[in-house]
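Trainee: sequence and predicted structure below; questions after.
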Amino acid sequence: MSTPNRVYIARLAGVAVFDPNGDQVGRVRDAVARLRATPGPPEVVGLVAEMPMRRRIFLSINRITSIDAGAVVLGSGTLNLRRFEKRPNEVLVLQELLDRRVQLEPGGQPGTVVDVAMECSRGGEWSLTRVAVREQTGRLTRRGHLHQVAWDRARGLSGISEDRGTANLLAVLEDMRPADLANALQDLPDARRNEVAAALDDERLADVLSELPEHDQVEILAALDRERAADVLEEMDPDDAADLLNELPPPEQDVLLDLMEPDEADPVRQLLKYSSGTAGSVMTSEPVILPPDATVAEALARIREEQLSPAVAAQVFVTRAPMTTPTGRYLGMVHFQRLLREPPADLLGGVVVNDIDPLRPTTPLPEITRRMATYDLVAMPVVDRSNRLVGAVTVDDVLDHSLPPDWRERDTATAPVAVDEVLDGANE
């Protein structure tokens, strides 16, 4: 194995995993260590890698030819694609040891684990041998010294510990996309998941909640105090907030809506009025809306705003004033590709397209799907009886509500039989 003798595992989080041909197959999410029956540091048996479609698999340490903070390279042979499941005598290093409170020996000085190193012996066996521990100073304005100590000098690494924070685990998860972070949270025990979720800032937590199954959303929201829960709901897109509130009893919905700022709560209240499975229940009430006398340059500047999702930013809806939903009379829409082809000074009223009938709030989901597929649309306008724009259904809204209700759940099934026939045993 071509690799440094000592590797700090937190630095491996998110590192790409490549096959012998140089093709990326996933990213490292954790390391798996096996507790020994005799005294001594745990043996590292492999890594956990996240593959496309959020499947996490086990990579035996014996299959890895190179491992460092830049890349992990696999040797020849077949991969086991079955979903990784931790065994009773195994430890997930980042998930279970980061942020753990320990006592440094000698002297019993308290500290917090910020990283764990694994080392390879001359015989090729990897073990957890070093621990990076930051002292607890008791002072908010001063960070404690960082110590790198042998595994057996940090007391409190074995067994279950409830005494830990979240800062270092959050640092490892910081660069993950919201969907990947949501996936990682599902691997944590409920109490730990709620701790980590609560430590995220409001905007980040709102993004992550939108990627979680409904029951996880409800449990995390319930673990927050109501003021914080209302703040997080304000950061969510109105349609996502409405979907989450729909999972709560009506009295709890009312309490949280009352705690939200009125201008944030009003669009959510409107969405809650629509029947499930209709355009009104899945639409976003905050598409990009501009008047007909706005210029192409203004429209391009608007869709470049960072907070807009790609589906929402793909087109501009043109209406009479007012510009917030429900708007004035709906005039049509302009796709961003058309904007790129027109002179910047031209007015939207001269390039608007209105040859496709808009949806009604009561239009059922199958009809929405059929019409969007027929016209190859990324989004469709939704108008009321007075032809006022009340929202837009985007392709991601349609996908979210067309897939099975449990599609966000972690995949617990094994790989297909045809694949299993050529794969090795799990977690070998």
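Mentor: That came in fine, so what should we check first? Note that this is a predicted model, so its numbers are computed, not measured.

Trainee: hey, let's count contacts and neighbours off CA atoms from now on
Mentor: Will do.

Trainee: so residue 183 is in which element?
Mentor: helix 178-187 (DSSP states H and E).

Trainee: residues touching the helix or strand just after that helix, excluding its own?
Mentor: Reading on from helix 178-187 to the C-terminus, the next helix or strand found by DSSP H and E is helix 190-199. For helix 190-199, the surrounding residues in contact (C-alpha atoms under 8 Å, 6 or more residues apart in numbering) are 166, 170, 185-186, 205, 220, 223-224.

Trainee: for comparison:
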Amino acid sequence: MAAGAPRIFVSHLSGIAVFDPAGDQVGRVRDLVVMLRVGQRPPRLLGLVVELATRRRIFLPMTRVTAIQSGQVITTGVLNVRRFEQRPTERLVFGELLDRRVTLTETGEEVSVLDLSVHQLPARREWEIDRVFVRKGRKGSAFRRAKGEALTVEWTAVTGFSLEEQGQGAESLLATFEQLRPADLANVLHHLSPKRRAEVAAALDDDRLADVLEELPEDDQIEILGKLKEERAADVLEAMDPDDAADLLGELPTDDQERLLRLMQPGDAADMRRLMSYEDRTAGGLMTTEPIVLRPDATVADALARVRNADLSPALAAQVYVCRPPDETPTGKYLGTVHFQRLLREPPPSLVSSILDRDLQPLDPEAELPAIAGFFATYDMVAAPVVDEAGSLLGAVTVDDVLDHMLPEDWRETEFHLDEEVATDGS
């Protein structure tokens, strides 16, 4: 539906067909998925639950809906066929919101919800529920006419749907969020009010908050960090990946940077200062200062033990870097890289120095983003060493950091459902 088109009542979407761009039917709408928001903010419509011919129910994000017209939904042609699983923060419109008793704000009278209307925000790809069709009097079934006055009111004219800011402790929210991945929890926090966002952030432990901050848009990061006590803010920055922490510090006023750096451990603060000395979109600015570094006399067994560290990202665990002492960055002379697959093929007692990849040229810390992306594409790498003119390993750039800087600035605010995607036209 184009921006500015008439609103659609959800009852009209129940059971309508979903088509790909070629005109082939891929399923039918069985429900709508919304995220309730704190206070009087209208719920955001995340997507549709679509039932395929196989009876499997999948999630279709609204970002992949190109039109809703003439009793049908048209998609972009790409579907995520993973079975739909409702998240704790989501509500089903047909299953949970219709035929519900809510209260008219002006009169305090209880009414039954018969229908809801959705519309697309002008000049944006987001959809919201904006109006509620209610009936006064006794409770009845959704979509069914009954005695009692029926009227359509704005979403803000009723209460009983939205999360309440008062009386909702952070402990209850954290129990709900416990199983969410950091990126999903970040998405939840992004849509909370600033008050609730600060409460949840304060209740998270340092490591969990650090993981979530790395997934949030920059404005949210700065807001949350600014509401923490300075000592705790420094602890959370230490728990973040060094490159992400340096990026966040770099957005703060100089005085705030210095206060936080003085509260950090000297070694962590030194890493932050070193990373902040490079331009943002260079290898030095993108790298982490904590790759796996081994001495040449380390064994394959030693390397595999380091790779097993659960705190490492998959990209950093994909290879180890062999250097002469000192082992921490900046290291002694960089000798080469050993890839994880090679480690799996070699006897555990073998020395890592005997299986080095010496042909892989490291990145210069001043290398710019296009050159870095070209390096990853050319050599099919997920991580790359960064070495200075003296031959010391400074850190490693991972592919996720490259993608972070190549995607649009607001990409974190868009819902992505990328796993198990297939083209509905069979391509």
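Mentor: That came through, no problem. Remember, predicted model here, so these are calculated numbers, not experimental data.

Trainee: circling back to that earlier point, quick one: average offset of the helix holding residue 183 of the first structure versus the second structure, please.
Mentor: Helix 178-187 of the first structure: mean distance to aligned residues in the second structure after superposition is 0.7 Å, counting by mean C-alpha distance after the TM-score superposition for the first structure.

Trainee: run a quick neighbour tally on the aligned residue in the first structure for residue 285 of the second structure.
Mentor: Correspondence of residue 285 of the second structure to the first structure, assessed by TM-score structural alignment: residue 281. The number of residues packed near residue 281 of the first structure is 25, by other C-alpha atoms under 10 Å.

Trainee: from residue 360 of the first structure, how far out is residue 281 of the first structure?
Mentor: 11 Å (C-alpha to C-alpha, to the nearest Å).

Trainee: ditto for residue 262 of the first structure
Mentor: In terms of C-alpha to C-alpha, residue 262 of the first structure sits 26 Å off from residue 360 of the first structure.

Trainee: okay, these two: which has more neighbours?
Mentor: Ranked by neighbour count (other C-alpha under 10 Å), residue 262 of the first structure and residue 360 place residue 360 first, with 20 against 13.

Trainee: to which residue of the second structure is the more buried one aligned?
Mentor: Under TM-score structural alignment, residue 360 of the first structure pairs with residue 364 in the second structure.

Trainee: do I have it right that that match meets residue 287?
Mentor: No. Counting by C-alpha atoms under 8 Å, residue 364 of the second structure stays clear of residue 287, with 11.0 Å between them.

Trainee: need the residues touching each of these two.
Mentor: residue 386.

Trainee: helices of the stretch 51-200 of the first structure, start to end?
Mentor: Applying DSSP state H, counting those that start in this stretch to the stretch 51-200 of the first structure gives helices spanning 93-97, 167-173, 178-187, 190-199.

Trainee: pull up the aligned stretch in the second structure for the shortest one.
Mentor: Mapped onto the second structure using TM-score structural alignment, helix 93-97 of the first structure covers no residues at all.

Trainee: shouldn't residue 256 of the second structure be within a strand?
Mentor: No. Assigned with DSSP: H, G, I helix; E, B strand; the rest coil, residue 256 of the second structure falls outside any strand and is helix.

Trainee: from residue 231 of the first structure, how far off is the aligned residue in the first structure for it?
Mentor: Matched by TM-score structural alignment, residue 256 of the second structure corresponds to residue 252 in the first structure. Applying C-alpha to C-alpha, the value for residue 252 of the first structure to residue 231 of the first structure is 15 Å.

Trainee: ok so, going back, which residues touch the residue nearest to the match of residue 285 of the second structure when sequence neighbours are not counted?
Mentor: Spatial nearest neighbour of residue 281 of the first structure, excluding adjacent residues (C-alpha to C-alpha, 6 or more residues apart in numbering): residue 274 at 5.2 Å. By C-alpha under 8 Å, 6+ apart, residue 274 of the first structure lies in contact with 280-281, 361-362.

Trainee: let me have the residues you listed in CSV, extended by distance to residue 390 of the first structure and secondary structure.
Mentor: Listed next are these as CSV, based on distance: C-alpha to C-alpha, whole Å; DSSP: H, G, I helix; E, B strand; the rest coil:
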residue, distance to residue 390 of the first structure, secondary structure
280, 8, helix
281, 12, helix
361, 8, coil
362, 12, coil
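
Trainee: mind picking the two most distant members of the residues you listed?
Mentor: The span of the contacts of residue 274 of the first structure, defined through C-alpha to C-alpha, is set by 281 and 362 at 8.7 Å.
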